[in-house]
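show me the folded form of this:
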Amino acid sequence: MLLCAVLAAALMFADLRFTRMEPVRAQLSTLVAPIQWAVSLPSDVLNWAALSLSDQRELVEENRRLREQILTLSHRVQRMASLTAENVRLRELLSATRERDIPFITAELLSLDPDPFSHRMVIDRGRRDGVFVGQPVMDAAGLVGQVTSVSAYASRVLLVADASHALPVQVNRNGLRFVAQGTGQYDALSVLHVPDTADIREGDLLVTSGLAGRFPPGYPVARVSSVVHDPGQPFARVDARPVAQLQRARHFLLLFPPEVPEAPGRGGWTARLDPAAIEAAIELMAPREEE
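As a prediction, this is how the structure comes out:
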């Protein structure tokens, strides 16, 4: 040890006083580099593993948060085109009620129906999450379909492209209402009973009309891809392409639209009226004897 200490002191003095020790130090550093690498290898491996695991966990969590954020923002943006057109039509109605935000939950794809003639899928949300039959299902671009059956932890969804699925839609540009039905193909919908003189054009956006109370109004469904006018037929042949990514989407939104009030005469508003008030109104509207 004493010899090593004296040798170290001599080397430091020589390195300080003489410039010829610089190449010697470089050669010695090259010789001891493998030893330093071998000594530091276990520590470097442990640090790399810890950083990799922590980075992977952070990336997975961040990816999940970003997917949910994208779905949330897409859910809000989807209605902007419809609300802009509706604002023009309702500008004079100062007493129009403000639309409320529709609550929703996120879901993920579990499996697809193997039947080639049926367009259905299974998602990871069920009765315990509040899912119900007929609930609208969206992705980041537009309407995907509706829930047809619910179990405790999963649900089956019928896609808009299925040949047995139809829904009321309207042209976002002018408000014309039609029915869009699936064709059995993922990239095609058929718009039914379009009069030959109807103002519908290629590129028009079709949104949910809100009729029948199943789907809330204003959500994108499809975009018109072709309009064929046959001079001998009263209806035009209109095809549309779904805006939702039916074959690629893996994450979805389940909407909880507000309940539709009951119509008068079916246990709704008239059921809460006082019978005396109804009788008084009838007498008031009845013609007088002089007349």
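
only C-alpha atoms from now on, for both contacts and neighbour counts.
Noted.

just the helices in this structure please.
2-17, 21-77, 80-89, 275-285 (DSSP state H).

if you compare those, which one is most tucked away?
The highest average neighbour count among the helices of the chain, using mean count of other Cα atoms under 10 Å, belongs to helix 80-89 at a mean of 14.

just how off-centre is that helix within its chain?
20 Å (Cα atoms, centre = their mean, to the nearest Å).

so which of the helices of the chain gets nearest Asp115?
Evaluated over the helices of the chain, closeness to Asp115 peaks at helix 21-77, with 28.6 Å, by Cα to Cα.

what's the closest one packed up against?
helix 2-17 (3 or more Cα pairs under 8 Å, 6 or more residues apart in numbering; DSSP states H and E).

what does the helix it packs on contact?
Outside helix 2-17, the residues that touch it by Cα atoms under 8 Å, 6 or more residues apart in numbering are 21-22.

redo the helices of the chain as TSV? Include distance to Leu254.
TSV is the format used below for the helices of the chain (distance: least, Cα to Cα, whole Å):
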stretch	distance to Leu254
helix 2-17	74
helix 21-77	10
helix 80-89	19
helix 275-285	42
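
which one, of the ones you listed, ends up nearest to Thr106?
Nearest to Thr106 among those is helix 21-77; the distance by Cα to Cα comes to 7.3 Å.

got the angle between that closest one and helix 2-17?
80 degrees (axes from the mean of the first three to the mean of the last three Cα atoms, to 10 degrees).

how far off centre is helix 21-77?
Here helix 21-77 is found 34 Å from its chain centre; the criterion is Cα atoms, centre = their mean.

before we compare anything, build this one as well:
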Amino acid sequence: MFHHGPSPLWRLLIAVLLALSLMVIDAQGRYLGWLRSTLTVAVYPIQWLAAQPSRLARDLESRFATEADLRERNSLLESENLALRGQMQRFLALQAENSRLRDLLGSSFKVSDRVLVAELLQVELDPYRQQVLVDKGTVSGVYVGQPVLGAHAIMGQVVDATPLTATVLLITDADHALPVQINRNGLRTIATGTGRVNELQLPHLPKNADVRVGDLLVTSGMGGVFPAGYPVAQIVEVADDPNSSFATVHAVPTARLDRSHEVLLVWTLEGAPAQAIGRSEPPAEPADAAEPRDGRS
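This is a model prediction of the structure:
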């Protein structure tokens, strides 16, 4: 319509006046709403196509960012899961260890002497030798002949001590003998090892002795090495052997000899060298430590 007629300036002025008039009319009476809606519908495909490049760019950026974030979070969660599972295993082990240590501490209150917790380093449970190696030695005051307790009962005594370790002979060793008494009636006897981790025998009881299945054997304290009154074993068999002058009596140790991880080293006033009582330094002359008086036959 402007190919012929007014100059460009007039054309611009007329267009501006027409636009202003349409804006005033629409604002006052909303007469052009239908036209605006129609134009909006007609123009929408153009607007949609124009917006697609930027929308696609945003979607791709969001997708890549989300995937990278998810991979990173997944890797982090896997690492945390592994760490937590490892800690859980450690917590279970610590829980079991704490339970054992509580049992040990509970047993330490049953004896009035000085005690020291030691961990097992090596275990030998064969018919020829029933012994364990613990991580405490003469540096900690350990001496030959020292009694060793578990959480539930007597375990054995020290037969060899070095500065950092000690060898403990278990009560089930065939060379070990332990003065005991029946808790029910006070009858005293000797419990000897059989070379089997779950069996002791009482070889010197007469057939008329008052011994019953289920009787608890405790240390008698004779000899002064083991604390008196501490559990040793429970009688499980009393038989009459016609070929023997004595009764056949077998007992099961109360201590968990094949499952213990920690032991208590006990300083008894009668059995310990004087210089080893009440302190952690090694005895002045470990070689002169007293030999066990009632532990080995």
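
what TM-score comes out when they're superposed?
Superposed pair, TM-score by TM-score structural alignment, normalised by the length of structure 1: 0.63. Supporting alignment: 215 aligned residues with a Cα RMSD of 3.3 Å.

sorry, back to before: mind checking which of the helices of structure 1 is nearest Gln135 of structure 1?
Set against Gln135 of structure 1 and scored by Cα to Cα, those come closest in helix 21-77, at 15.3 Å.

re the thing from before, looking at the helices of structure 1, which is closest to Gly203 of structure 1?
With Cα to Cα, the closest approach to Gly203 of structure 1 among those belongs to helix 80-89: 13.7 Å.

for that closest one, give me every contacting residue.
Residues outside helix 80-89 of structure 1 that contact it (Cα under 8 Å, 6+ apart) are 172-173, 207, 218-219.

reformat those residues as CSV; add neighbour count.
Listed next are these as CSV, based on neighbours: other Cα atoms under 10 Å:
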residue, neighbour count
Asn172, 23
Arg173, 18
Val207, 28
Gly218, 22
Tyr219, 27
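
and the two most separated of those?
Farthest apart among these by Cα to Cα are Arg173 and Tyr219. That separation is 13.6 Å.

the helices of structure 1: which one's closest to Val147 of structure 1?
Nearest of the helices of structure 1 (Cα to Cα): helix 21-77, 18.0 Å.

spatially central residue in structure 2, please.
Ala93 (1.4 Å; Cα atoms, centre = their mean).

as a check, name the ranges of all strands in structure 2.
Applying DSSP state E to structure 2 gives strands spanning 114-126, 129-134, 147-149, 154-161, 166-170, 177-182, 188-193, 200-201, 216-219, 231-239, 248-253, 262-267.

possible to save those strands as CSV with distance to Arg102 of structure 2?
CSV is the format used below for these (distance: least, Cα to Cα, whole Å):
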stretch, distance to Arg102 of structure 2
strand 114-126, 11
strand 129-134, 19
strand 147-149, 14
strand 154-161, 17
strand 166-170, 22
strand 177-182, 26
strand 188-193, 28
strand 200-201, 27
strand 216-219, 22
strand 231-239, 18
strand 248-253, 21
strand 262-267, 11
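
go through those strands and name the closest to Asp210 of structure 2.
Checking the strands of structure 2 against Asp210 of structure 2 by Cα to Cα gives strand 177-182 as the closest, at 9.2 Å.

quick revisit: who wins for proximity to Asp103 of structure 2 among the strands of structure 2?
Distance to Asp103 of structure 2, taken as Cα to Cα, is lowest for strand 262-267 among the strands of structure 2, at 10.1 Å.

show me what the closest one is packed against.
Contacts defined by 3+ Cα pairs under 8 Å, 6+ apart place strand 262-267 of structure 2 against helix 33-108, strand 114-126, strand 147-149.

got the ones you listed as CSV, with distance to Ala166 of structure 2 columns?
Compiled in CSV, those are given as follows (distance: least, Cα to Cα, whole Å):
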stretch, distance to Ala166 of structure 2
helix 33-108, 19
strand 114-126, 10
strand 147-149, 11
